[in-house]
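Asker: any chance you can model this:
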Amino acid sequence: MNFIRRLRVPRLNDKGKWVVCVTGGVLTCGFAYALEHTADASDFVVHPFQLPWSHGGLIDSLDMASVRRGYEVYKQVCAACHSMQYIRYRHFVNNFMSEDEAKAEAAESEVDFIDDKGVPAKRPGLLNDFLPSPYPNKKAAEAANNGAEPPDLSLMGWARDDGDNYVFHLLTGYGFDPPEGVLCEEGKAYNPYFPNGSVLAMPQQLFDEGIEYKDGTPATMSQQAKDVVTYLRWACEQWHDKRKQYAIKVYFGNFQFRTPPSFFLTQIMKKWSDFSFFLNYTLLPHGIQSVKKDYLF
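Answerer: Model prediction:
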């Protein structure tokens, strides 16, 4: 108690009090300013709903018919501005196209190459070629899109948080008037699902019956968005189905090979515990010291 009584809180002089007050005021104002502007930046952003995707379950596979329709949407709508620089035509084979179909699809594109005479020329695409880019360089892409370069879509399913739901709602989230305080410049569009102020350089791209599916599926706006999202999921995760198959095999394999040893080990440990209890609390107190020695050694 004497030690506690001897403790004294140092008193601040006028200068120290002034420093504490100013520091506290600055920190308080800075925190309030940051909190206010953080709220302003997210006032007009709508978070996407969680949709029941057919491939979203633990044992659900990708719908390859939807993947193929999604490629048609990409080819007829998205490919005019967006590249897929990591996808080759050979990736289509045995997924949603046969080899002959993939070869015919590749042959529709033209690839720059140098001929035997060293002259730049063009040739039909081959299975090993990447999907063509719509622009020759970044500057050309920015000049054609209001100063914003369209992102590559090869990994778009992973590039955004909650990728499938975000892309679907972004593609179908046009048609709303910007709220008061949101400036939408000419040539840009308002979309409440787009972050950073909800104003982006890409106008609405999907419309009802905007394209015609080869399999006759009605091409509503939501159907096109659903199919292209499924295609983008396949593009960034082509091993999606195999990953789930391997996970199931590993799970049941571990269950099959680990359960019997675990059961027998548990039984052995249980019996050993019972035997140890018997030695320690039944025989030893009565002076039979040799029993433990005979059994354990």
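Asker: only C-alpha atoms from now on, for both contacts and neighbour counts.
Answerer: Noted.
Asker: residue ranges for the strands of the stretch 101-250 of the chain, please.
Answerer: Assigned by DSSP state E, counting those that start in this stretch, the strands in the stretch 101-250 of the chain fall at 110-114, 120-124, 189-190, 199-200.
Asker: return the most buried member of the ones you listed.
Answerer: strand 189-190 (a mean of 22; mean count of other Cα atoms under 10 Å).
Asker: distance between that one and the chain's centre?
Answerer: Relative to the centre of its chain, strand 189-190 is centred 24 Å away, using Cα atoms, centre = their mean, to the nearest Å.
Asker: would you do the same for the sequence below? I want to compare the two.
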Amino acid sequence: MAKMLLNFGSKLLKSTKNWTSHKSSTWTNAQNRLSARQKLLGVGIGVLTGGAGVLLYALEASVEASSDMVHAPRQAWGHLGLLSALDKKGVRRGFQVYKEVCASCHSLQYMAYRNLVGVCMTEAEAKAEAEMITVRDGPDEEGNYYDRPGKLSDHFPMPYPNEEAARSANNGSYPPDLSYIIAARKGGEDYIFSLLTGYCDPPAGFQLREGLYFNPYFSGGAIAMGQLVSNESVTYDDPDVPASASQIAKDVCTFLKWTSEPDGDDRKLLLIKSVIISFFLIGITYYIKRLKWSCLKTRKIYFMDDVIASNKAKEKSNDNECPKE
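Answerer: Prediction:
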């Protein structure tokens, strides 16, 4: 009776195994077909993405080729690297250039005096700088407006009361705000540096209206802003720094780079910390995964056919060992 049950169980197990193998082969074929479709879809998406990228590059190249201004050459800026920070002394000198040269026409309406603290000035220096301006404040308890000295929370003053006054003072041209000028112009600080140092005489046949100046780095070549940056146009407090036109332009570009990204150095530092912490966490995760799954991945699975065969082999060996009566 036990032998009959054993034979029935082995036949049932074989039929189950055949059905399982057939099902697994069907599932494998379905997976292969699905993987082929996925591969085809991935190739199609890759081709479309690459074609879109090539088209955008070609359009941008054609626009640059048809531009009406000279492209600004790249300069060796020390703050462009991932591990590089802005020159704080250069930012301080650039603020001096802005205050003495640029502030008469251009505004920095998104920057406050408190932003200078810890970057290029101490808190006392920034307070003294803010107190040099007069701010219209109010109303007071009696409903009157009054003038007071500036505070750290005040923004940089506007050179003109409104846009119409600015255009009237500059032959109809509106001086743009410089808070984010580096981020807003193609070429960034390279463009601003070339614009400040690129004034020259117009070529033969180029007609300039009265009140305009020729600059090949400006669109159209005619610009309403005159050449303000020249040798010794600013006197630096540091005698070791030459007040040449290129040095003055470099310093003000460094300052405007900071105004465009006040937290740029902090983001770089945060990125470095995130990468270091990520490597540490990835290592711990890999170790825990190996520790938890090693017992499952190294275990040995015995199938019923092998168990039945081994049991039969043991029974035969036991029968052979039993003495015959």
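Asker: hmm, back to that, out of the strands of the stretch 101-250 of structure 1, nearest to G24 of structure 1?
Answerer: Nearest to G24 of structure 1 among the strands of the stretch 101-250 of structure 1 is strand 199-200 (37.3 Å), distances taken as Cα to Cα.
Asker: what's the mean distance for that closest one versus structure 2?
Answerer: Average distance, strand 199-200 of structure 1 versus aligned residues of structure 2 after superposition (mean Cα distance after the TM-score superposition for structure 1): 1.5 Å.
Asker: in a markdown table, list the strands of the stretch 101-250 of structure 1 along with distance to L58 of structure 1.
Answerer: Putting these into a markdown table (distance: least, Cα to Cα, whole Å) gives the following:
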| stretch | distance to L58 of structure 1 |
| --- | --- |
| strand 110-114 | 40 |
| strand 120-124 | 41 |
| strand 189-190 | 36 |
| strand 199-200 | 35 |
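Asker: quick one: which of those strands is nearest H37 of structure 1?
Answerer: Nearest to H37 of structure 1 among the strands of the stretch 101-250 of structure 1 is strand 199-200 (17.5 Å), distances taken as Cα to Cα.
Asker: ok, now which ones touch the residue mapped onto V70 of structure 2 from structure 1?
Answerer: Aligned by TM-score structural alignment, V70 of structure 2 pairs with V46 of structure 1. By Cα atoms under 8 Å, 6 or more residues apart in numbering, V46 of structure 1 lies in contact with 192-193.
Asker: residue in structure 2 paired with D177 of structure 1?
Answerer: In structure 2, D177 of structure 1 lands on P202 (TM-score structural alignment).
Asker: residue ranges for the helices of structure 1, please.
Answerer: Ranges of helices within structure 1 are 2-6, 14-42, 64-76, 99-107, 138-143, 156-159, 163-172, 221-236, 240-278, 289-296, based on DSSP state H.
Asker: so for I87 of structure 1, which of the ones you listed sits nearest?
Answerer: Among those, the nearest to I87 of structure 1 by Cα to Cα is helix 221-236 (7.2 Å).
Asker: got the angle between the closest one and helix 163-172?
Answerer: 140 degrees (axes from the mean of the first three to the mean of the last three Cα atoms, to 10 degrees).
Asker: which residues are contacting helix 221-236 of structure 1?
Answerer: The list of residues contacting helix 221-236 of structure 1 from outside it, by Cα under 8 Å, 6+ apart, reads 62-63, 66-71, 73-74, 87, 153-158, 164, 167-168, 171-172, 206-210, 240.
Asker: do the same with stretch 53-63 of structure 1
Answerer: Contacts to stretch 53-63 of structure 1, defined as Cα under 8 Å, 6+ apart, come from residues 230, 234, 240-241, 244-245.
Asker: swap in 6 Å and give it another go.
Answerer: Residues external to stretch 53-63 of structure 1 that are found in contact with it (Cα atoms under 6 Å, 6 or more residues apart in numbering): D241.
Asker: buried sites along it?
Answerer: Buried residues in stretch 53-63 of structure 1, counted by 16 or more other Cα atoms under 10 Å: 61-63.
Asker: stretch 225-236 of structure 2 too?
Answerer: Neighbour counts using 16+ other Cα under 10 Å place 225, 227, 229-230, 234-235 of stretch 225-236 of structure 2 among the buried residues.
Asker: onto which residues of structure 1 does stretch 89-104 of structure 2 map?
Answerer: The aligned range for stretch 89-104 of structure 2 is 65-80, by TM-score structural alignment.
Asker: off-centre distance for that stretch?
Answerer: In terms of Cα atoms, centre = their mean, the centre of stretch 65-80 of structure 1 is found 20 Å from the chain centre.
Asker: from L59 of structure 2, how far out is A65 of structure 2?
Answerer: 10 Å (Cα to Cα, to the nearest Å).
Asker: alignment lookup: L13 of structure 2 to structure 1.
Answerer: Alignment note (TM-score structural alignment): L13 of structure 2 has no counterpart in structure 1.
Asker: sorry, slip of the keys, the one I care about is D251 of structure 2.
Answerer: Using TM-score structural alignment, the partner of D251 of structure 2 in structure 1 is D227.
Asker: and if you look at P176 of structure 2?
Answerer: Aligned counterpart of P176 of structure 2 in structure 1: P151 (TM-score structural alignment).
Asker: neighbours around the closest residue in space to its match that isn't next to it in sequence, how many?
Answerer: Spatially, and ignoring its direct neighbours in sequence, P151 of structure 1 is nearest to H82 (6.3 Å; Cα to Cα, 6 or more residues apart in numbering). H82 of structure 1 has 21 neighbouring residues, counting by other Cα atoms under 10 Å.
Asker: go on, D129 of structure 1?
Answerer: The local packing of D129 of structure 1 (other Cα under 10 Å) involves 19 other residues.
Asker: and I192 of structure 2, by the same measure?
Answerer: By the criterion of other Cα under 10 Å, I192 of structure 2 has 23 neighbours.
Asker: likewise for S219 of structure 2?
Answerer: S219 of structure 2: 12 neighbours (other Cα under 10 Å).
Asker: where's it relative to H71 of structure 2, distance?
Answerer: 10 Å.
Asker: kindly report the same for M132 of structure 2.
Answerer: 40 Å.
Asker: of the two, who's got more company?
Answerer: Counted by other Cα under 10 Å, M132 of structure 2 and H71 do not tie: H71 has more neighbours, with 17 against 11.
Asker: what sits closest to that one if chain neighbours are left out?
Answerer: Y217 (6.6 Å).
Asker: which residues touch the counterpart of the one you found in structure 1?
Answerer: Per TM-score structural alignment, the equivalent position to Y217 of structure 2 in structure 1 is Y193. Contact analysis of Y193 of structure 1 by Cα under 6 Å, 6+ apart lists 45-46, 170.
Asker: let's go with 8 Å and repeat that
Answerer: By Cα under 8 Å, 6+ apart, the contact set of Y193 of structure 1 is 45-48, 166, 169-170, 173.
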